[in-house]
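Novice: missing the sequence, but the structure's below:
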């Protein structure tokens, strides 16, 4: 609500021809509603992604934002298909690639030029020596808010970590629940406080495997060919499974362990999804410049 109040005031003070929002967080929806209340054209980047799970707050944000969007930019074919099913005109839907991957490639270039930019991520890697390792992230309420579920997942991670050290930047919500539920991570899971984008990139890009319930990490790992096991029952990014390196394991601890061990036993497979080439922003700009929504009357 505070974002909406501030956004509306900003748009009234500095009139715009339109508003562009990205993704599916609460501020995405707040800015979108503010734009439409002021009768401004709305552009949504990463439009059309659907998990089919309305228990996810992000799914509600995606559906509500797309319901009032005028110009849609999608990252993968499933986004086009979802928007067409929902009745949006094809002329306003554009498959352009993924701006998150644009940024990823740019930041990898920065790390190559200046390894010190990896900060704590580089230090964590150095602490493991030359040993292969995996990376874990867990933050979704469905995984970390229930003691039995969190304990089961940690048991699986402890078993896997006996073969492959795991590095776990622990989300504050997850850390609080681990302490509250009395769950011990064991000696082979190396924890750290949350990392910056660059620190985390330095850590995960050379990992043997990532175990995560994140959305963006499914995409980024597929773009650079790192095995990813997603600890969720659904994904709004199916191209990471059909084309990329992602495997949807669900939330059953025994299945997660089996999927992870099977993935580690063979080379990472998959290819970079179509148009994830670092040029999505250029394509978006070209469409906006030519769009009749923004032409002088």
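Specialist: It's in. Keep in mind that what you see is a predicted model, and the values were worked out from it rather than measured.

Novice: Going by C-alpha atoms from here, please, whenever you check contacts or count neighbours.
Specialist: Fine.

Novice: can you map out the helices along the stretch 151-297 of the chain?
Specialist: Under the criterion DSSP state H, counting those that start in this stretch, the stretch 151-297 of the chain contains helices at 172-181, 197-204, 216-224, 239-242, 253-264, 280-290.

Novice: Let's have those helices in TSV, adding distance to residue 135 and mean neighbour count.
Specialist: TSV is the format used below for these (distance: least, C-alpha to C-alpha, whole Å; neighbours: other C-alpha atoms under 10 Å):
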stretch	distance to residue 135	mean neighbour count
helix 172-181	15	15
helix 197-204	6	21
helix 216-224	11	23
helix 239-242	18	20
helix 253-264	12	17
helix 280-290	28	14
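
Novice: let's bring in a second model and compare:
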């Protein structure tokens, strides 16, 4: 039986990985070995996903976290390489743009193992973002690039990827599969709306965690000032990322909004279903908002998901207090046709078929 090694490290990767793992198990043609790098080490940021989403438990947990980019990536590279030498997979599957992603790609490529990059071709065109560096380098050394959108395919073509021995496929966004599948269970599995005494469309869901916001006291203050202003109009609920929590304490900031611990996927789906809109600097949550028919205010200077902005589903505001608040008021009474097809269907199955072709199952 052919074998793939899947490398996961951060919350969005657990969600995406769950989709492909389910397809792999259904077909029973390929053995999947999962490595959890430990990049998200908080129990509520990782373990809860494996329990909730019935993802096969990782065979390996590297427990590498809370380090600088170089140290984290270097330690992951070393440990993943040792595992790949032992497991001898036919391909390594990686997701997104984290340090876990680039470490997995480098380890596999240097051992001449096929690399499958899911969510390939995304670009923010901001090279100050470590995620941008990771995704560009990962794309270049992959063998199969699974693109979520035509924009992603176009990005790769502009960079000359069609001249390289790399397979480029537009499969769609695997996150859409996850939302559609797990939405059927979230209301039964989650009690967060009741626990927090929230009413449908009577709260704003927010998440802030990216370095560009958290590492700047000025930007973080500006974003949270906007959230506090919105909170006077409509409750703002923010699951607090460990990094953001640490820096709020360091900056001695105590924002007057509803702060809660990180939540599992079912809880997040219920928060998305019931909120009035989303404020976030997360890439994944921008799409999850769209899949749940919610407008999104993007607290960044750019987005990889430009089609959301072009079609009026999201607005880029950076960390500017006034722009965040203005976007909130603009979306309060606006409507949009969320039925537009942006991200494909049955994506996990399409990716699976391309992987089987790559490794010749």
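Specialist: Noted; the coordinates are in hand. Remember, it's a predicted structure, so these values are computed and weren't measured experimentally.

Novice: returning to what we had before: among the helices of the stretch 151-297 of structure 1, which is nearest residue 86 of structure 1?
Specialist: Among those, helix 239-242 comes nearest to residue 86 of structure 1, with 19.7 Å by C-alpha to C-alpha.

Novice: what's the mean distance for that closest one versus structure 2?
Specialist: In this overlay with structure 2, the average offset of helix 239-242 of structure 1 from its partner residues is 2.2 Å by mean C-alpha distance after the TM-score superposition for structure 1.

Novice: Which stretch of structure 2 lines up against that helix?
Specialist: On structure 2, the counterpart of helix 239-242 of structure 1 by TM-score structural alignment is residues 307-310.

Novice: Just to be sure, residue 51 of structure 1 is in a helix?
Specialist: No: per DSSP: H, G, I helix; E, B strand; the rest coil, residue 51 of structure 1 lies outside any helix segment and is coil.

Novice: the strands in the stretch 1-150 of structure 1, which residues?
Specialist: In the stretch 1-150 of structure 1, the strands defined using DSSP state E, counting those that start in this stretch lie at 19-22, 42-45, 71-74, 93-95, 134-137.

Novice: export those strands to TSV and tack on distance to residue 34 of structure 1 and mean neighbour count?
Specialist: Listed next are these as TSV, based on distance: least, C-alpha to C-alpha, whole Å; neighbours: other C-alpha under 10 Å:
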stretch	distance to residue 34 of structure 1	mean neighbour count
strand 19-22	9	18
strand 42-45	10	24
strand 71-74	16	25
strand 93-95	22	21
strand 134-137	33	22
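
Novice: Dump those into TSV; add distance to residue 7 of structure 1 as well.
Specialist: Listed next are these as TSV, based on distance: least, C-alpha to C-alpha, whole Å:
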stretch	distance to residue 7 of structure 1
strand 19-22	10
strand 42-45	14
strand 71-74	20
strand 93-95	25
strand 134-137	32
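
Novice: Which helix runs longest in structure 2?
Specialist: helix 69-87 (DSSP state H).

Novice: buried set for it?
Specialist: Of the residues in helix 69-87 of structure 2, 72-73, 75-77, 79-81, 84 count as buried by neighbour count, 16 or more other C-alpha atoms under 10 Å.

Novice: do the same with stretch 20-35 of structure 2
Specialist: Residues of stretch 20-35 of structure 2 classed as buried by neighbour count (16+ other C-alpha under 10 Å): 20-24, 30, 32-35.

Novice: show me the contacts for residue 213 of structure 2.
Specialist: Taking C-alpha atoms under 8 Å, 6 or more residues apart in numbering, we find residue 213 of structure 2 in contact with 219-220, 319.

Novice: Apply 7 Å and report the result again.
Specialist: Counting by C-alpha atoms under 7 Å, 6 or more residues apart in numbering, residue 213 of structure 2 makes contact with 219-220.
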